[in-house]
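> Quick one, fold the following:
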Amino acid sequence: MRHSSFVLILFGILFLTACGSQAVEYEESTYSHFEDNKMIGNVWDVSTGRVEVDISEWEKRDRKGPNGTDEGYLYIAKVGEETTIKHEDGTEASIEDLKRGQKVLVTPPRGGSFEGTPEEIILLEMTYEEKYARLLSHVDGYNLVVMYEEGSTLPAELQESLYEEILDITDEEVVATWRPYDEEYVVDYKEELGIPEFPIMLVFDKEKLVYKTNDVEELYEFFEY
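Now for the predicted structure:
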């Protein structure tokens, strides 16, 4: 009797293990759409003769699991005379055209080092979602963005207490970020969003900007309804 019970338990363990292994085997990486021979990333910073490219997603293309891991990877592209820079449509570009956040294809892909002199850097067209990824909500509710001029001091009502007040008056899922306005970013949010002055409070859902205001009381009214 004990022998039979042991066999049944062992079979159960092996069955669950096999199922678990099978699930892992077929679980694809979030970044599996990246190709080995196409190192695509986003410009992190630009300086004289040097472009730092965030290749984190490309680097994780073979990782298993839906979310990958949190670490980031930068590739240092040393731009020399032999480096061609152009737009995706083939028109000529220069290092001055590269802005933070710009999606680029760097050729050839990195070898054993995270720096090198590429033959070519191509500025790729970006979708709306890619341009606004840092602002759009990644939860079912809203992303509240407090945008301000870098170096300025925010009034007390626009600091962390603002987010606490919002959570007290709404049942919606809300996250909040404080972000300085970046003049060197690939998207001029000030111009595209029609921002009259800073600081400003911007409310995004998963698809678009749904509300903006410079008035804290108006923001509270938005979340109360």
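> C-alpha from now on. contacts and neighbour counts both.
Will do.
> how far away is T127 from S29?
Remark: distance between T127 and S29 (CA to CA, to the nearest Å) = 22 Å.
> Same question for T170.
For T170, the distance to S29 - CA to CA - is 35 Å.
> between the two, who's got more neighbours?
Taking neighbours as other CA atoms under 10 Å, T170 and S29 compare with S29 leading, 17 against 14.
> in stretch 67-76, what counts as buried?
68, 73-76 (16 or more other CA atoms under 10 Å).
> Include secondary structure and distance to T48 when you put these into JSON lines, please.
Converted to JSON lines, those look like this (DSSP: H, G, I helix; E, B strand; the rest coil; distance: CA to CA, whole Å):
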{"residue": "G68", "secondary structure": "coil", "distance to T48": "33"}
{"residue": "Y73", "secondary structure": "coil", "distance to T48": "21"}
{"residue": "L74", "secondary structure": "strand", "distance to T48": "17"}
{"residue": "Y75", "secondary structure": "strand", "distance to T48": "16"}
{"residue": "I76", "secondary structure": "strand", "distance to T48": "12"}
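> Also this sequence, please, to line up against the first:
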Amino acid sequence: MGRNVVSLTILIMSTLLITACQDTKDTNEEPQGQYEDDKMIGLVREVDTENSVISVDISRWEKRDRGNVTTDEGYAISAELTDETTLQYEDTTEASLHDIKEGQKVLINPPKGDGFKGVAGEFILLDMTYEEKYRGLLSHIEDTLNIVVMYEEGETPPPQMDEQLMEKIEQETVMTWRPYQKDYVVDYKEELNIEKFPVILVFNSEELVFKTTKVEKLYEFF
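Model prediction:
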């Protein structure tokens, strides 16, 4: 069996700070230069519609001055939206609390350290590129395919789709598992024409290259 890297995709940040174990460098990360001190940009992690509070991962913004070499810790804030908050899309179209989806890229003003005290004055839903929308599915390792097992939220993949799926694949690959989230910023079921779950998706660094619900078909592909 070839060298296979197995990683579990964690979709929800459970703590505000995750202690770093070591320095890492990822050449496929977004350039830190796009993050500015006065523009706090992050990704929505959780939407509490009852209390109008949005949890936002601002790790990349927090580490904007560190260059390409960053540590593994993550940073998040909770931003409350009030009647005084300007809530809109990047093109200035008015948005509502129910328009905010997990994974959405957002801009929050004022930024942390410049008057932010837990309440957002502006909460802007930013346009996202294809790469940003599919970051969790695309392969981030050169010349290595990413095998994604996507399943219904609340369920678990069958045994034949767990780690043993890799046993008959000689090619070096990366494998992840993630539940299908109806409220995610991208409806992968619709965009990828998925008819039923669980499904096996194979991505290179740019696009989906193979899709099947049968393990045997995956082995034939490789």
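> TM-score for these two?
Superposed pair, TM-score by TM-score structural alignment, normalised by the length of the second structure: 0.81. Supporting alignment: 190 aligned residues with a CA RMSD of 1.7 Å.
> could you pull out the helices for the second structure?
Taking DSSP state H as the test, the helices found in the second structure are 59-62, 130-133, 188-191, 215-221.
> which strand of the first structure spans the most residues?
Counting by DSSP state E, the longest strand found in the first structure is strand 39-47.
> which stretches of the second structure form strands?
5-6, 23-25, 40-48, 53-57, 69-71, 76-80, 86-89, 105-109, 122-125, 145-152, 173-180, 199-203, 208-212.
> check the fit of the last one onto the first structure and give the mean distance.
So that's strand 208-212 of the second structure. Compared with the first structure after the fit, strand 208-212 of the second structure shows a mean deviation of 0.2 Å (mean CA distance after the TM-score superposition for the first structure).
> Same check on the fifth one?
Overlaying the first structure shows strand 69-71 of the second structure at a mean distance of 1.6 Å from the equivalent residues (mean CA distance after the TM-score superposition for the first structure).
> Just to confirm, what residue range of the first structure does that strand align onto?
With TM-score structural alignment applied, strand 69-71 of the second structure matches the range 67-69 in the first structure.
> now swap in the second one and tell me
Alignment note (TM-score structural alignment): strand 23-25 of the second structure is unmatched in the first structure.
> Quickly name whichever of the buried residues of stretch 67-76 of the first structure is closest to S113 of the first structure.
Closest approach to S113 of the first structure among these (CA to CA): Y75, at 8.4 Å.
> Report the separation between that closest one and Y128 of the first structure.
Per CA to CA, Y75 of the first structure is found 25 Å from Y128 of the first structure.
> try E59 of the first structure
From E59 of the first structure to Y128 of the first structure the distance is 23 Å (CA to CA).
> Among those two, which residue is more densely surrounded?
Applying other CA under 10 Å to E59 of the first structure and Y128 shows that E59 carries more neighbours, namely 19 against 10.
> residue contacts, the more buried one?
Listed by CA atoms under 8 Å, 6 or more residues apart in numbering, the contact set of E59 of the first structure reads Y73.
> make it 7 Å
If you count contacts by CA atoms under 7 Å, 6 or more residues apart in numbering, E59 of the first structure has none.
> nearest spatial neighbour of W178 of the first structure, skipping sequence neighbours?
Sequence neighbours aside, V146 is the residue nearest to W178 of the first structure in space, at 4.7 Å (criterion: CA to CA, 6 or more residues apart in numbering).
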